[in-house]
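Trainee: below is the sequence, then the predicted model.
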Amino acid sequence: MPNPSVLQFGTSRFLQAHADLFFAESMPDARPVTVVQTSGDARRAARLAALAKGYQVRIRGLVNGVPTDTVQEVSSIRRGLSFEADMAEVQDLAQRVDIILSNTGDTGFSPTPADAKPDLCPKMSYPAKLAHLLHRRFRAGARPVQIMPTELIRNNGTQLRHLVCQAAADMGKEYHDWLCHEVVWVNSLVDRIVSQPLYPAGAVAEPYALWAIQDQARLTVPCIHPAVQVVPDLGVIERRKLFVLNLGHSLMVSEWLEKGRFGPVHVRDVMQDADWAARLRALYKDEVRPAFVLAGEAEGLDDYIETTLGRFANPYLDHRLEDIAQNHAEKLDRRIGAFLSWAQAHGDSGPKPKLRAALQGQIE
């Protein structure tokens, strides 16, 4: 049985160093990917043209504490199309592929005035575009397709289905039912720090990578790769990312702000400060780990914490504390505040002084 082909919306360096790289590493001769530029940004035309010629991803970081710096060749992308210039071809491909993948940025799901137009338009939001593309597929009698958003939205497949079904509200009940019940909408969580682009295409990324996919009926696993995990529930992975990785970032920023933004500039600088790194490790052990134990989610946690500390220490990654500090109050509530509530709900009544002090802006 041939491997399914992929129509990808978005040319981001993240996907270049994530899904597109996984396709190349797992099945380089059997996974044709067509990339569609949705933004209409002329500055990205060179990137679009270069992708189909093959590009490099440079992997730089620590693996088991040892520095690594390698280059991977990526040849999974066979074609690059502009939605605006090649709309007819995109419509044709959308009828024939088995997987539609997306990473459309922070505003890709946000509605636009063009969404109200009766016919497909390049200025539409991604959900509205998808509603029109899939309507054409439905009318052609093609089999249902698998939709795989990788946008950093909780339950991203479910959310996208809701938005596409809304956009298709006036396109007929039969089509609406087909969208809601026959098309496979996949929830997933992705993680990899892709620190900088290469030109005209390619990227620099850390060694760590994850594509966690929630299992469901009729799921097609996009590729066989160590970074791809099919799991019954994304909740455990989401909580680890939020309450270990993201919480650690916010804790660093809290202490940095309390010191008047003095000292470290990057996350790696924090890990090079022996006392600061030791405090962070102790916090994970004393204030974070007990909640996961009581919630029944301790399996694999210690390895995840060690991996996270290694990611923080990446000597090649310029992850600025100043950047993490953006929207700090909201992040504190979503990361540390939510963790404290979750811990208490699972019977962890420990004092957690460092986390509570960070939440109140009083960390020392």
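Mentor: Received it, and whenever you're ready, just let me know what you need.
Trainee: going by C-alpha atoms from here, please, whenever you check contacts or count neighbours.
Mentor: Noted.
Trainee: report the buried residues of the host helix or strand of L160.
Mentor: Here L160 is covered by helix 156-167, with elements defined by DSSP states H and E. Using 16 or more other C-alpha atoms under 10 Å as the burial criterion, the residues of helix 156-167 that qualify are N156, G157, T158, Q159, L160, R161, L163, V164, C165, A167.
Trainee: and that helix, what does it pack onto?
Mentor: The contact analysis (3 or more C-alpha pairs under 8 Å, 6 or more residues apart in numbering; DSSP states H and E) places helix 156-167 against helix 126-139, strand 146-149, helix 173-181, strand 184-185.
Trainee: of these, give the one that comes closest to R281.
Mentor: strand 146-149 (33.9 Å; C-alpha to C-alpha).
Trainee: nearest to D98, out of the helices and strands packed on helix 156-167?
Mentor: Going by C-alpha to C-alpha, the one of these nearest D98 is strand 146-149, 6.2 Å.
Trainee: could you check how far that closest one is from the centre of its chain?
Mentor: 13 Å (C-alpha atoms, centre = their mean, to the nearest Å).
Trainee: show me what that strand is packed up against.
Mentor: strand 99-102, helix 156-167, strand 184-185.
Trainee: and the comparison structure, right after this:
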Amino acid sequence: MDRLGRAALSTLAAREGATLPPSGWSSQDIGIVHFGIGAFHRAHQAVFTQDAYAATGDDRWGICGVTQRSDAVKRQLAPQDGLYGVLERAVGHTGVKVVGSVREVLFPAEELDAVLARIAAPSTRIVTLTVTEKGYRRDADGRLDVADPIVAADLAGGRPASAVGRLVRGLQARAEGCDLPLTVVCCDNLTDNGTVLRRLVLDFCDAMPQGGDLRDWIESHVTFPCTMVDRIVPATTPDDRELGRQVLGLGDEGLVTAELFKQWVIEDRFSGERPAWELAGAQFTQDVAPYEAMKLRILNGTHSTLAYLGALRGHRTIAESVTDPELVGIARALIADDVIPVLKRPDGEDLEAYGASVLERFANPALAHRTTQIAMDGTQKVPLRLLGTVRDNLALGRQPHAALLGVAAWMAYLASAEGAGGLALPIDDPLADRLESEVRGCSDPARVVDRLLDVHEVFGDDLPGNDAVRGELVEDVARLLR
């Protein structure tokens, strides 16, 4: 079968379910550099950017994608002239939207100089990032982990390998070259993500030899707006690729899969020009925090809870977990009883309706979002998605039973090699070796809870000493392990 690419686009016009990129897509100049060009960026920010181009014809905002760990995406997209499809699936709907906003992909392990040159180029006005929570290499206090071997090597003057190291070296090249302002937009699930990234960048400068001048330049030339991003983007399966081939009549090695829903809330704090993302549906606001907390705690917190509980019960996907009456009851209780009462309501948002829509989205059987995929990186996710809810309820004198059950499910998942029906429960986490040695295979619930409460990076200093929290976690873990 022929492969998706510029020459094959003419064959798609008459195919039902296929949407072509707007005219002129291949002539866009690069104005955005994106770190972490995985499935989420390609199904989210790249789609918003293409839709903004379609609405305005402003061709200055093509994307240079920077891979982080391998050159796989470059190998997928280069033979396709940067084109790829977003397979959008819902009950009664299957379509493929072909995206052409990614104009270049660079692999910094081999093309670092080209990456730094792109950041320094006068035509580049924005850098965006989706490198996952663990990609920022923070310590237990949320600052840059200068003891991390990769960060330490970056600071020693080697060719940078961390996302923050590469970004800072790019900013250094820009300061020494064009000296124009830049906006850096973090699109990862971190509380106050723009502020977090700014602090990490400045931490890197402070740890650099003679980094003071660069720090001053960044503080005067670079802004770091906060954002909230939302779209369910499961890992693409062979079945998805086959369905994409049926819709397009072409092979597509870069295909990604997503739901129809997408949302992007952005703090309106840019140092210069930007795409007209609002014409593509993005929301600009002066305060992202309420939207961010809404999404992290309602959607992401419920997602993780269903993933851990579902995997323990042998459910392979989130959609299967939502068909389990007991689990969906826990999810509803988490949202209604523990999360919403301690949230600030964003302007124009109905939190109850948002919670109901989240569960409807999770139930989409067309999206095979694996429970064990959502279960990854728990030490990074649990503090943001569940423990903030726990702490806010405790501060009000309330015991958050459903949120604590979600935490207990993470603990039981770590202790269990298999879920019901023999489902393998891998530990994929930055602290995997430590977690496995501490609790994997342990059947004593009190020991599991105590050893995990001692993980300061997750629970801090306050929660381990709370007897009511510990007691409920032990009871929940005991029940889950049975």
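Mentor: Looks like it came in fine. Since the model is a prediction, treat every value here as computed from it, not as a measurement.
Trainee: include distance to A52 of structure 1 when you put the buried residues of helix 156-167 of structure 1 into a markdown table, please.
Mentor: Shown next, in a markdown table, are these (distance: C-alpha to C-alpha, whole Å):
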| residue | distance to A52 of structure 1 |
| --- | --- |
| N156 | 28 |
| G157 | 27 |
| T158 | 31 |
| Q159 | 31 |
| L160 | 28 |
| R161 | 30 |
| L163 | 31 |
| V164 | 29 |
| C165 | 32 |
| A167 | 32 |
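Trainee: how close does the helix or strand in which A329 of structure 1 is found sit to structure 2?
Mentor: Using DSSP H and E, A329 of structure 1 sits in helix 328-332. Compared with structure 2 after the fit, helix 328-332 of structure 1 shows a mean deviation of 7.2 Å (mean C-alpha distance after the TM-score superposition for structure 1).
Trainee: and that helix, what other elements does it pack with?
Mentor: Checking 3+ C-alpha pairs under 8 Å, 6+ apart, helix 328-332 of structure 1 ends up next to helix 247-258.
Trainee: the helix it packs on - contacts with which helices or strands?
Mentor: helix 267-272, helix 321-324, helix 328-332, helix 353-359.
Trainee: quick one: buried residues of it?
Mentor: L247, G248, H249, S250, L251, M252, V253, S254, E255, W256, L257.
Trainee: relative to S82 of structure 1, which of the helices and strands packed on strand 146-149 of structure 1 is closest?
Mentor: strand 99-102 (14.4 Å).
Trainee: read off where the closest one ends up in structure 2.
Mentor: Matched against structure 2 by TM-score structural alignment, strand 99-102 of structure 1 falls on residues 126-129.
Trainee: excluding its backbone neighbours, what's nearest the equivalent of V256 of structure 2 over in structure 1?
Mentor: Here V256 of structure 2 is matched to A203 in structure 1, going by TM-score structural alignment. With sequence-adjacent residues excluded and distances taken as C-alpha to C-alpha, 6 or more residues apart in numbering, A203 of structure 1 is closest to P197, at 4.2 Å.
Trainee: how about that neighbour, what does it touch?
Mentor: R13, A203, V204 (C-alpha atoms under 8 Å, 6 or more residues apart in numbering).
Trainee: export these as a markdown table, with columns for secondary structure and distance to N314 of structure 1.
Mentor: A markdown table is the format used below for the contacts of P197 of structure 1 (DSSP: H, G, I helix; E, B strand; the rest coil; distance: C-alpha to C-alpha, whole Å):
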| residue | secondary structure | distance to N314 of structure 1 |
| --- | --- | --- |
| R13 | helix | 19 |
| A203 | strand | 16 |
| V204 | strand | 13 |
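Trainee: ok, now how distant is the most centrally placed residue in structure 2 from L197 of structure 2?
Mentor: The residue lying closest to the centre of structure 2 (C-alpha atoms, centre = their mean) is D188, at 4.5 Å. D188 of structure 2 sits at a distance of 10 Å from L197 of structure 2 (criterion: C-alpha to C-alpha, to the nearest Å).
Trainee: list the buried ones in stretch 169-188 of structure 1?
Mentor: Y175, H176, L179, V183, V184, W185, V186, N187, S188.
Trainee: just stretch 401-418 of structure 2 next, same as before
Mentor: 401-418.
Trainee: and stretch 22-39 of structure 1, by the same measure?
Mentor: Those would be 22-25, 27, 31-39, for stretch 22-39 of structure 1 by 16+ other C-alpha under 10 Å.
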